[in-house]
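Enquirer: Below: sequence and its predicted model.
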Amino acid sequence: MQTYDRRYIAEWFSAGNQMCPQTQQVLLNTTLIPNLLIRSLIAEWCTENGFALSPLENQEEDHICNSEQRTFDEIFNKITSSSNSTERKQAIKGLRLLTKRSSEFRAVLEERPDSISQMTFARFSNPGLQNDPQVVEDMVTIILNFSLHDSNKKIIGDDPEAIPFLIWALKSGDMGSRSNSAAAIFTLSALDSNKEKIGELGAIEPLIDLLEHGSIIAKKDAASAIFNLCMLHENRSIATRSGIVDVAIRAIGDQSLVEEFLAILALLSSNYDMVELMIEFGGATCMLQAMRESECKRSKENAAVVLFSICMYNRAKLKEIEADENTNGSLASLAQNGTPRARRKAAAILEMMKKTKTMHMHNRHSSC
């Protein structure tokens, strides 16, 4: 376990990074856990060396919080109560800008946990807002901005309207709304409880559609969201039924978001049924191509992980892999120069090929 300054590691994850800055390993869970031991050691050192945390800092934070709450209440009253659609739209836009610029402002949701439900109700109850694509995008982005604040993730997940609204926007919004909805789902899925709700409510299929047909930014947001959601075993089955394997293998063959798709397939490759689908869609050939052509060590590693699973579940594929290895030597190269995990997987595949070849030779001699 690595320890980081909370503010900076939270910004690292909020930017879409899914790996540890120190070890570069893909993280199974990006939920932040306070290091109470380090905190107590720092407090002890401060006491022994005559330093103290100024209580004025906490008072200043409380003052800022109260100021933000007043501003929030003023804007939110316009969103929910104004009879003027233009004023409501301006208030929604203002809330979007404030939640983007101010991390302190995002914390207001802790004191106003039902705000998202009220905001979505205000939209649906006003014909001037209901079908306005800019209002939809602004509201989706407000939820995204709020979700960047760690303690808000559970609040938003528990809100009965928030995730359904994001999924509706993911299906029906313009590209900006769909992309930001995918980004919000990604940040919310840091919590396992949210992963389950998001999967059950039907987000995975429209995410895969966005992954296939969206803009490049939208595709990256969708890929990050799907990867996080597939940390939960139940969501892997949903993703597979929704066509993720076919979409991923075709995209890798087209050199599109190769790193992201290989990470998703590596995550899925522990399941027999999913590996069978990978084989059906030409996964072995695709992984060999990725190992040859990718310049990213992590992509080569994930390709080796998938290829190893293919060999474990279907030994008949070893002949095809051996033919490619005799021509290109990709596995031998990876066994020497890859990441530690890639070296293990590549060496294991080479060993399987060697054993299979020895067994065939023994069978031929025995038959004579």
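Expert: Now that the structure is in, tell me what you want to look at.

Enquirer: can we go C-alpha only for contacts and neighbour counts from here?
Expert: Fine.

Enquirer: For whichever strand or helix holds residue 135, which helices and strands make contact with it?
Expert: Per DSSP states H and E: residue 135 is located in helix 133-147. Under the contact definition 3 or more C-alpha pairs under 8 Å, 6 or more residues apart in numbering; DSSP states H and E, helix 133-147 sits against helix 85-101, helix 152-158, helix 162-172, helix 175-188.

Enquirer: give me that answer again for 10 Å
Expert: helix 85-101, helix 103-106, helix 115-124, helix 127-130, helix 152-158, helix 162-172, helix 175-188 (3 or more C-alpha pairs under 10 Å, 6 or more residues apart in numbering; DSSP states H and E).

Enquirer: Let me have those helices in CSV, extended by distance to residue 239.
Expert: Below are these laid out as CSV (distance: least, C-alpha to C-alpha, whole Å):
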stretch, distance to residue 239
helix 85-101, 31
helix 103-106, 32
helix 115-124, 28
helix 127-130, 31
helix 152-158, 20
helix 162-172, 15
helix 175-188, 15
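
Enquirer: which of the ones you listed sits most buried?
Expert: helix 175-188 (a mean of 28; mean count of other C-alpha atoms under 10 Å).

Enquirer: could you point out which element follows it?
Expert: helix 192-200.

Enquirer: can I assume residue 246 is in contact with residue 277?
Expert: Yes - counting by C-alpha atoms under 10 Å, residue 246 touches residue 277, with 8.0 Å between them.

Enquirer: any residues in contact with both of those two?
Expert: The contact sets of residue 246 and residue 277 overlap at 240, 283 (C-alpha atoms under 10 Å, 6 or more residues apart in numbering).

Enquirer: this is the comparison structure:
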Amino acid sequence: MEHHHNSCFTYLDDSSAFSYCNSDRSGEFQTTSPESLRRRIFLSCTNDNSSDDLIRYLVTHLESSSSSSIEEQKQAAMEIRILSKNKAENRIKLAKAGAITPLVSLISSSDPQLQEHGVTVVLNLSLCDENKEMIVSSGAIKPLVNALRLGTPTTKENAACALLRLSQSEGNKTAIGRSGAIPL
């Protein structure tokens, strides 16, 4: 296996900010769709190229369009949430596959479940320092602050943790401070 030096892998060994956020309880979800279960089994048994194909498939279903119903969006977002939870490589792959922009859009969703999935996956992706700049440049700070203000308890907790992670990059501190996050 090729060795990649990336801060996502080393950060996972730390017991710092993320460990006390309790960020992602996605393991509690039961996926009832037989297609979803087949995809999850497929992912766990396949090589990297096949998992890349699945990630691209799920990312295309995140986007709101006439071809994706809200239920398909929720299913894709939940599966991406699960994929991003424990595997550092998936966090990088998801960012490279273009997941960040549609996930940031989900943070502003009026559907509480879609919003929670969006916030939580953005938090999970922010565990990799390589992804932080893409998350911020995709406009995530203001939607995260709104989710911190108006979301469900889990959404609020995960939005706060995502902002904490993003604030660990020096250039983001001012933007987060100006966004109204500090009083919240």
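Expert: Cool, got the structure. The structure displayed is predicted, hence computed values, not measured ones.

Enquirer: Which residue numbers in structure 2 does the helix holding residue 135 of structure 1 align to?
Expert: Counting by TM-score structural alignment, helix 133-147 of structure 1 falls onto residues 70-84 of structure 2.

Enquirer: Mean distance of that stretch to its aligned residues in structure 1, please.
Expert: With mean C-alpha distance after the TM-score superposition for structure 1, stretch 70-84 of structure 2 departs from structure 1 by a mean of 1.3 Å once superposed.

Enquirer: got the buried residues for that stretch?
Expert: Applying a neighbour-count criterion of 16 or more other C-alpha atoms under 10 Å, one finds 70, 72-84 buried in stretch 70-84 of structure 2.

Enquirer: Residue 107 of structure 2: which of these is nearest?
Expert: Lowest distance from residue 107 of structure 2 to these (C-alpha to C-alpha) belongs to residue 77, with 11.2 Å.

Enquirer: who's in contact with that closest one?
Expert: Here residue 77 of structure 2 is in contact with 58-59, 61-63, 71, 83, 99, 102-103, 106, 113-118, 120-121 (C-alpha under 10 Å, 6+ apart).

Enquirer: same thing with residue 19 of structure 2?
Expert: Here residue 19 of structure 2 is in contact with residue 12 (C-alpha under 10 Å, 6+ apart).

Enquirer: next one: the match of helix 133-147 of structure 1 to chain centre, how far?
Expert: In this view, stretch 70-84 of structure 2 has its centroid 10 Å away from the chain centroid, taken as C-alpha atoms, centre = their mean, to the nearest Å.

Enquirer: quick one: residue 14 of structure 2 is in a strand?
Expert: No - the secondary structure assignment for residue 14 of structure 2 gives coil rather than a strand, going by DSSP: H, G, I helix; E, B strand; the rest coil.

Enquirer: and it, how many neighbours?
Expert: Number of residues near residue 14 of structure 2 (other C-alpha atoms under 10 Å) recorded here: 10.

Enquirer: same question, residue 41 of structure 1
Expert: Residue 41 of structure 1 is flanked by 11 other residues according to other C-alpha under 10 Å.

Enquirer: Helix or strand for it, just tell me which one.
Expert: Here residue 41 of structure 1 is assigned to helix 36-48, by DSSP H and E.

Enquirer: Next secondary structure after that helix?
Expert: helix 55-81.

Enquirer: and for that following helix, what span of structure 2 is it aligned with?
Expert: So helix 55-81 of structure 1 sits over no part of structure 2, by TM-score structural alignment.

Enquirer: tell me what that helix is packed against?
Expert: Packed next to helix 55-81 of structure 1, using 3+ C-alpha pairs under 10 Å, 6+ apart, are helix 85-101, helix 103-106, helix 115-124.

Enquirer: Can you give the distance from the second one to the centre of its chain?
Expert: What that stands for is helix 103-106 of structure 1. 23 Å.

Enquirer: neighbouring contacts of that helix?
Expert: 61, 64-69, 71-72, 95, 98-100, 142-143, 145-152.

Enquirer: same check, this time on the longest one
Expert: In this structure, residues lying in contact with helix 85-101 of structure 1 by C-alpha under 10 Å, 6+ apart are 68, 71-72, 74-82, 104-108, 119, 122-123, 126-129, 132, 134-148.

Enquirer: swap the cut-off to 7 Å and go again
Expert: 75, 78-79, 82, 105-106, 128-129, 135, 138, 141-142, 145-146 (C-alpha atoms under 7 Å, 6 or more residues apart in numbering).

Enquirer: Now render those residues as TSV, adding distance to residue 224 of structure 1.
Expert: Conversion of the contacts of helix 85-101 of structure 1 to TSV gives the following (distance: C-alpha to C-alpha, whole Å):
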residue	distance to residue 224 of structure 1
75	32
78	35
79	32
82	38
105	26
106	22
128	34
129	30
135	25
138	21
141	17
142	19
145	17
146	18
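
Enquirer: Need the nearest residue in space to residue 52 of structure 2, chain neighbours excluded.
Expert: Counting by C-alpha to C-alpha, 6 or more residues apart in numbering, residue 93 is the residue found nearest to residue 52 of structure 2 once chain neighbours are left out, at 7.1 Å.

Enquirer: Next, name the residue at the spatial heart of structure 2.
Expert: residue 121 (1.5 Å; C-alpha atoms, centre = their mean).

Enquirer: That one maps to what in structure 1?
Expert: So residue 121 of structure 2 corresponds to residue 184, using TM-score structural alignment.

Enquirer: dump the residue contacts of the closest residue to its match other than its chain neighbours.
Expert: Distance criterion C-alpha to C-alpha, 6+ apart; nearest residue to residue 184 of structure 1, sequence neighbours excluded, is residue 144 at 4.4 Å. Applying C-alpha under 7 Å, 6+ apart, we find residue 144 of structure 1 in contact with 180, 183, 184.
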